[in-house]
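> sequence first, then the predicted structure:
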Amino acid sequence: MNTQAARAVTTSTGHRSRPRTWPVPAALVALSAIPLAAGALRLVQLAGGPTAIPADHRFAGFPGALVAHIVGAAVFAFLGAFQFLPRLRRRRWHRRAGRVVAVAGLVVAISALWLTLFYDPQPGSGAVLFVLRLVFAPAMAACLVLGFTAIRRRDIAAHRAWMMRTYAIGLAAGTQAFTEGIGEGIFGHGVLVADLSKGAGWVINLAVAEWLIRRPARRRANQGRRTHATA
């Protein structure tokens, strides 16, 4: 390690500093808080509790697909956030929790596809959102399968990339809470605006995921160029 690198990781007391990694899962949990809270209120409502959110006639009774989707999303969002902690990736917890996250993710994807195909469309939504859900639900399941096959062949980089894409798709509901408000504030109300605003949530999440996936390669390339220039 050169002198500059040593200074970068050593504090004034002579101890090496550790990068703070907890803000990442904290931010991911916070992003998923809005849809998870709405899902919890819906479960309370379906169980006969107080009506804290507007009733939805599509889910009269106690639909199993909706319950599976909400519970699976809660497990996937919460446990999945902590899979990004480097210190946990080097322990057995990461592997065991990863299996739970994978199962929960498949439940989310399959139940989302079921709700799209066999339930009435969401009020205020149109054909664009219907098609987007038919695209991203199978895409989430496909990314999970590819991530699982990658870790089976010990391809850590590919596993990390596919799981990040999976989490980006699954966490789109949190981003959509912001894109819908921004879309309506700029373009007004309308079915197409609402559909495209929700679609923007998936696009933004995947764009951020792809940037994070490619960042280590760009960093290594920049370091290589600096080393070559110094030599």
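Cool, the structure landed.
> going forward, measure contacts and count neighbours with C-alpha atoms only.
Fine.
> and stretch 10-29, what's buried?
Pro25, Leu28, Val29 (16 or more other CA atoms under 10 Å).
> can you check stretch 39-53 too?
Of all the residues in stretch 39-53, those buried under the rule 16+ other CA under 10 Å are Gly39, Leu41, Arg42, Leu43, Gln45, Leu46.
> over to stretch 171-190?
Judged by neighbour count using 16+ other CA under 10 Å, the buried positions of stretch 171-190 are Leu171, Ala172, Ala173, Gly174, Thr175, Gln176, Ala177, Thr179, Glu180, Gly183.
> repeat for stretch 97-109
Ala97, Gly98, Val101, Ala102, Ala104, Gly105, Leu106, Val107, Val108, Ala109.
> what do you get for stretch 152-163?
Of the residues in stretch 152-163, Ala158, His159, Arg160, Ala161, Trp162, Met163 count as buried by neighbour count, 16+ other CA under 10 Å.
> stretch 59-77 now?
Buried-residue list, stretch 59-77, by 16+ other CA under 10 Å: 65-77.
> in JSON lines, list these along with distance to Arg153.
What follows is those, written out as JSON lines (distance: CA to CA, whole Å):
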{"residue": "Ala65", "distance to Arg153": "33"}
{"residue": "Leu66", "distance to Arg153": "35"}
{"residue": "Val67", "distance to Arg153": "34"}
{"residue": "Ala68", "distance to Arg153": "31"}
{"residue": "His69", "distance to Arg153": "30"}
{"residue": "Ile70", "distance to Arg153": "32"}
{"residue": "Val71", "distance to Arg153": "30"}
{"residue": "Gly72", "distance to Arg153": "27"}
{"residue": "Ala73", "distance to Arg153": "27"}
{"residue": "Ala74", "distance to Arg153": "29"}
{"residue": "Val75", "distance to Arg153": "26"}
{"residue": "Phe76", "distance to Arg153": "24"}
{"residue": "Ala77", "distance to Arg153": "26"}
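> looking at those residues, which are in strands?
Among the buried residues of stretch 59-77, none falls in strands (DSSP state E).
> now, which of those residues sits nearest Gly147?
Gly147 lies nearest to Phe76 out of the buried residues of stretch 59-77, by CA to CA, at 14.9 Å.
> what residues does the closest one make contact with?
Counting by CA atoms under 8 Å, 6 or more residues apart in numbering, Phe76 touches Val100, Val101, Ala102, Ala104, Gly105, Gly170.
> let's see 10 Å
Counting by CA atoms under 10 Å, 6 or more residues apart in numbering, Phe76 touches 70, 97-98, 100-108, 167, 170-171.
> ok, and for the lengthiest helix in the chain, which residues are buried?
The longest helix of the chain (DSSP state H) is helix 191-230. Within helix 191-230, the residues that count as buried by 16+ other CA under 10 Å are 193-206, 209-210, 213.
> try this one side by side with the last:
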Amino acid sequence: METAQKRRNREWMIAAGLILLAVIPSVAGVFRISEIATGAPETPANSRFLQLPLPVVVHIIAALIYSIVGAFQFLPTLRRRRTSWHVLAGQYLVLPSGVLVGVTGLWMTAAYQTPLVDGPALAASRYVVGLAMLAFLALAVVAVTQHRYRAHGEWMIRAYALALGAGTQVLTSAPFLIIFGAPDELGRLLQMDAGWLLNVVAAELIIRARRQSRTPARRPAPRLSV
């Protein structure tokens, strides 16, 4: 039987893994903000960010807050304290930053002239992901106001999984970039969508495991002797 200490250690290892997955794309984000702050020379790769810096800066900062603070929201030890950490962090940090991530993601998709390799299909995927994330956050808020805490947690898991897509996309793109070089439009679409899809599947598996752990095992019906 798992001891309380082992369970806590496992919880913190999961949180550390989520934070690591969030930090991977954040390195590029910090570099992008430094370009904007220092007035770096304009290039085809950064011109859209330098000409319209607000959405990307807000997106990067909000994503950092959402992904890092959100990782601790899933720790059962902290989640049980509904009157302290979980509620306050959720109301004032996780939810607002999550909404900003979704809104600025949609804003950038609509406003920025992206590289040709991204293509209209990838733009459509970004719209779907951004709208889905905002919808999941809204459903999570509705659920918690109705005191349906289990449903609230499930919708937050789904929203968080979509937000961490950027980290998973590094893992789905980097090996192919190293081995085969820059992808074409179809390759880019498949690599990016694979990151979101993997996170969606992982979220649903976690939700299913949580449901099963809360469902008491059924005892077999007694056999009637004749």
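Arrived safely. Everything numeric in this text was worked out from a predicted model, so none of it was measured.
> TM-score them against each other, please.
TM-score of the superposed chains, computed with TM-score structural alignment, normalised by the length of structure 2, equals 0.86; 216 aligned residues with a CA RMSD of 2.5 Å.
> re earlier: among the buried residues of stretch 152-163 of structure 1, which are in helices?
Taking DSSP H, the ones among the buried residues of stretch 152-163 of structure 1 that sit in helices are Ala158, His159, Arg160, Ala161, Trp162, Met163.
> the last one contacts Arg99, correct?
If I follow you right, that is Met163 of structure 1. No - contact criterion CA atoms under 10 Å: Met163 of structure 1 and Arg99 do not qualify, at 11.8 Å.
> find the residues that touch each one of the two.
Residues touching both Met163 of structure 1 and Arg99 (CA under 10 Å, 6+ apart) are Phe148.
> next up, the contacts around the residue most central in space within structure 2.
Per CA atoms, centre = their mean, the C-alpha nearest to the average position across structure 2 is that of Ala163, at 2.3 Å. For Ala163 of structure 2, the contact set (CA under 10 Å, 6+ apart) comprises 22, 63, 66-67, 98, 101-102, 129-130, 133, 157, 196, 199.
> that one pairs with which position in structure 1?
Under the alignment (TM-score structural alignment), Ala163 of structure 2 maps onto Gly170 of structure 1.
> ok, back up a step: which one of the buried residues of stretch 97-109 of structure 1 is nearest Phe59 of structure 1?
Nearest to Phe59 of structure 1, judged by CA to CA, of those is Val108 at 17.0 Å.
> that closest one matches what in structure 2?
With TM-score structural alignment defining the correspondence, Val108 of structure 1 maps onto Val101 in structure 2.
> so its match touches Ile61, yeah?
Yes - using CA under 10 Å, Val101 of structure 2 is in contact with Ile61, at 8.8 Å.
> picking that back up, check the offset of the longest helix of structure 1 from the chain's centre.
15 Å (CA atoms, centre = their mean, to the nearest Å).
> Val27 of structure 2 -> structure 1?
That one, Val27 of structure 2, aligns with Ala37 by TM-score structural alignment.
> which neighbouring elements make contact with the helix or strand hosting its match?
Assigned by DSSP states H and E, Ala37 of structure 1 belongs to helix 23-46. For helix 23-46 of structure 1, the packing partners by 3 or more CA pairs under 10 Å, 6 or more residues apart in numbering; DSSP states H and E come out as helix 64-82, helix 172-187.
> ok, Gln146 of structure 2 - contacts?
Counted by CA under 10 Å, 6+ apart, Gln146 of structure 2 has contacts Ala140, His152.
> tell me the helix or strand right after the strand or helix carrying Val100 of structure 1.
In the assignment (DSSP H and E), Val100 of structure 1 maps to helix 92-118. Next along the chain after helix 92-118 of structure 1, taking DSSP H and E as the criterion, comes helix 127-152.
> which part of structure 2 matches that next one?
Mapped onto structure 2 using TM-score structural alignment, helix 127-152 of structure 1 covers residues 120-145.
> superposed on structure 1, what's the mean shift for that stretch?
For stretch 120-145 of structure 2, the mean deviation from structure 1 after alignment is 0.6 Å (mean CA distance after the TM-score superposition for structure 1).
> and that stretch, which residues are buried?
If you call a residue buried by 16+ other CA under 10 Å, then stretch 120-145 of structure 2 has these buried ones: 122-123, 125-127, 129-141, 143.
> pull the contacting residues for the closest residue in space to Leu134 of structure 1 that isn't next to it in sequence.
In space, Leu134 of structure 1 comes closest to Leu113 once its chain neighbours are excluded; the distance is 6.5 Å by CA to CA, 6 or more residues apart in numbering. By CA under 10 Å, 6+ apart, the residues touching Leu113 of structure 1 are Ala65, His69, Val107, Tyr119, Phe130, Arg133, Leu134, Val135, Phe136, Ala137, Pro138.
> now Ala111 of structure 2
Arg48, Leu52, Pro55.
> corresponding residue for the last one in structure 1?
Aligned by TM-score structural alignment, Pro55 of structure 2 pairs with Ala65 of structure 1.
> distance of its match relative to Val108 of structure 1?
Going from Ala65 of structure 1 to Val108 of structure 1 by CA to CA, to the nearest Å gives 9 Å.
> overlap in contacts, those two.
Between them, Ala65 of structure 1 and Val108 share the contacting residues Trp114, judged by CA under 10 Å, 6+ apart.
> check the fit of stretch 18-32 of structure 2 onto structure 1 and give the mean distance.
Once superposed with structure 1, the aligned residues differ from stretch 18-32 of structure 2 by a mean of 0.8 Å; criterion: mean CA distance after the TM-score superposition for structure 1.
> circling back to that earlier point, now tabulate the contacts of Ala163 of structure 2 in a markdown table and tack on distance to Ala4 of structure 2.
Output for the contacts of Ala163 of structure 2, formatted as a markdown table (distance: CA to CA, whole Å):
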| residue | distance to Ala4 of structure 2 |
| --- | --- |
| Ala22 | 27 |
| Ala63 | 32 |
| Tyr66 | 28 |
| Ser67 | 26 |
| Gly98 | 31 |
| Val101 | 35 |
| Gly102 | 37 |
| Val129 | 37 |
| Gly130 | 38 |
| Met133 | 34 |
| Ile157 | 24 |
| Trp196 | 33 |
| Asn199 | 28 |
